[in-house]
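Visitor: okay, predicted coordinates and the sequence, questions at the end:
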Amino acid sequence: MAESLKAEDIEKIDVLIANAGSGTCFRSTVDTPLSSIAIDFYANIFGPIALYQTLLPFLKASTNAKFVIIGSILGSIGAMMPGAPTLSYRTSKAAVHYAAKRIHDEEEKMIVLTIHPGWVQTKNGQTFVDSIGVPAPPMMVGQSAEGVLAQIDAATQETTSGTFVGFDGAEVPW
């Protein structure tokens, strides 16, 4: 990927968004196959870390770099929702939240932000609602995207870097 960017004469990246999201199994812990956990960890934590490691030189070339991880409130231990059967998704998102906080601590000049996009009408969102027996996720993709972009635009080193916020700017507990 880095070589492709260099071939296009791209020298820096100002905003890098890791928007991985895999939720392969919505069952109880005892019924969750280890293969589902592996798939979700591969997409939700290995993917964003590989993206960060590969493109870090491009971020460091920017004077106002922002690395954004699309997280999930389902990966929040502080906002734990009992009864949501999502072991593989939730633990993999909790892991990427930790990674974002770690990157923030390591990169003093980079804005690092974790954003919960809301409960969005996507295939993954629908699979989750089917597992808990509710009709549909409440938010349209466009509404979520607008909120996420607003949070990215407003993010600063002093006020937001190293935090976990929702698409609406509300702080989300780790």
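Guide: Alright, I've got the coordinates. Just so we're clear, the structure is a prediction, and the values are computed from it rather than from any experiment. Numbering: from 1, shown residues only.
Visitor: from here on, contacts and neighbour counts on C-alpha atoms
Guide: Fine.
Visitor: was I right about residue 125 contacting residue 139?
Guide: No: proximity of residue 125 to residue 139 does not meet the contact threshold set by Cα atoms under 8 Å, at 9.7 Å.
Visitor: which neighbours do the two have in common?
Guide: The overlap between the contact sets of residue 125 and residue 139 (Cα atoms under 8 Å, 6 or more residues apart in numbering) consists of residue 119.
Visitor: longest helix of the protein?
Guide: helix 87-106 (DSSP state H).
Visitor: from the centroid of the protein, which residue is nearest?
Guide: The residue lying closest to the centre of the chain (Cα atoms, centre = their mean) is residue 70, at 2.2 Å.
Visitor: put this next to the first one:
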Amino acid sequence: MKNDRTALVTGANKGIGFHVARLLAAEGFTVHVGSRDPGRGERAAAEIGGRARPLDLDVTDPDSVARAAERIERLDVLVNNAGISPSLGGPAETGVEDLRRTYETNVFAVVEVTNAFLPALRRSSRPRIVNVSSGTASLTWSTHPNPQFPPGSGRSAAYRSSKAALNALTVLYGLTLADEGFKVNALAPGRRATDLIGSPMPDAGDPAEAAEGAVRLALLPDDGPTGGFFSWDGSAVPW
């Protein structure tokens, strides 16, 4: 296997992002462990070991993104993992500022980071972008019974709508970059034991299991799908 492949994972100092970085490092990648907290990034990279490298990166700060992009000449894999969910209310209980804050990280920052690293990705012979989304962003699952959340639930409007917007961007990036050999896909990681919403969910699964799904998309062959939405187990998720 080639040993000169490079990857960047945003929000990689904990949760799903940490395990994605760990698994990519195990695959032989030089992995840039993106973290807005330098100390946490350094500790995460040290724990992963091997070719993991800490990278100071606040995805909501354009200057931080630009500085990080200047440090990486070529990139094979970009995993947009960083995300927040500051409000659990439905749309009637969610203020505009909560929406702005959520979209700033979950949508606008993904565009900022992706566009900043496109030159480095274009230097790869097999560029891959994985956007960590959510099954709760599926409009189909939001209007039909499904295992992700109770039917008819309208909670977490800011988070869920931001991830739906991310899904739309995934499709558009996939379409516009397809001729250059890019594979751009969104991942629904499932309910995981992370601190995304501030308190653990009683039925949440292992973040490492979700990370395996992200790595699967990061390692897609040339005839693999692009512009798709996939569950952690590899099955397609309805839009």
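Guide: Now that the structure is in, tell me what you want to look at. If you're wondering where the values come from, they're calculated on a predicted model, not measured in any experiment.
Visitor: report the TM-score for the pair.
Guide: Once superposed, chain against chain, the TM-score is 0.86 (TM-score structural alignment, normalised by the length of the first structure); 165 aligned residues with a Cα RMSD of 1.9 Å.
Visitor: picking that back up, what does the residue nearest to the centre of the first structure align to in the second structure?
Guide: For residue 70 of the first structure, the aligned residue in the second structure is residue 132 (criterion: TM-score structural alignment).
Visitor: what sits against that match?
Guide: Residue 132 of the second structure is in contact with 79, 80, 81, 186, 187, 188, 189, 214, counting by Cα under 8 Å, 6+ apart.
Visitor: excluding sequence neighbours, find me the nearest residue to the second one.
Guide: Going back to what we said before, that points to residue 80 of the second structure. In space, residue 80 of the second structure comes closest to residue 131 once its chain neighbours are excluded; the distance is 4.8 Å by Cα to Cα, 6 or more residues apart in numbering.
Visitor: quick one: contacts of the longest helix of the first structure?
Guide: With Cα under 8 Å, 6+ apart as the test, helix 87-106 of the first structure has contacts from 22-29, 32, 36-38, 40-41, 44-45, 48-49, 69, 71-72, 74-77, 110-114, 161-164, 174.
Visitor: can you pull the buried residues of stretch 184-204 of the second structure?
Guide: For stretch 184-204 of the second structure, the neighbour count (16 or more other Cα atoms under 10 Å) marks 184, 185, 186, 187, 188, 189, 190, 191, 192, 193, 194 as buried.
Visitor: looking at the contacts of helix 87-106 of the first structure, which are in helices?
Guide: Counting by DSSP H, the part of those found in helices is 36, 37, 38, 40, 41, 48, 49.
Visitor: among the residues you listed, who's most crowded?
Guide: Counting neighbours by other Cα atoms under 10 Å, residue 40 leads those with 26 neighbours.
Visitor: to which residue of the first structure is residue 105 of the second structure aligned?
Guide: Under the alignment (TM-score structural alignment), residue 105 of the second structure pairs with residue 43 of the first structure.
Visitor: if we can go back for a sec, shared with the first structure, which of the contacts of residue 132 of the second structure?
Guide: Counting by both residues aligned by TM-score structural alignment, their matches' Cα atoms under 8 Å, the members of the contacts of residue 132 of the second structure that carry over to the first structure are 79, 80, 81, 186, 187, 188, 189.
Visitor: now, those residues that are in helices?
Guide: Filtering these for membership in helices, criterion DSSP H, returns an empty set.
Visitor: which one of those residues sits closest to residue 66 of the second structure?
Guide: residue 80 (15.6 Å; Cα to Cα).
Visitor: the first structure: which residue goes with that closest one?
Guide: With TM-score structural alignment as the criterion, residue 80 of the second structure matches residue 18.
Visitor: got it, and residue 192 of the second structure?
Guide: Correspondence of residue 192 of the second structure to the first structure, assessed by TM-score structural alignment: residue 120.
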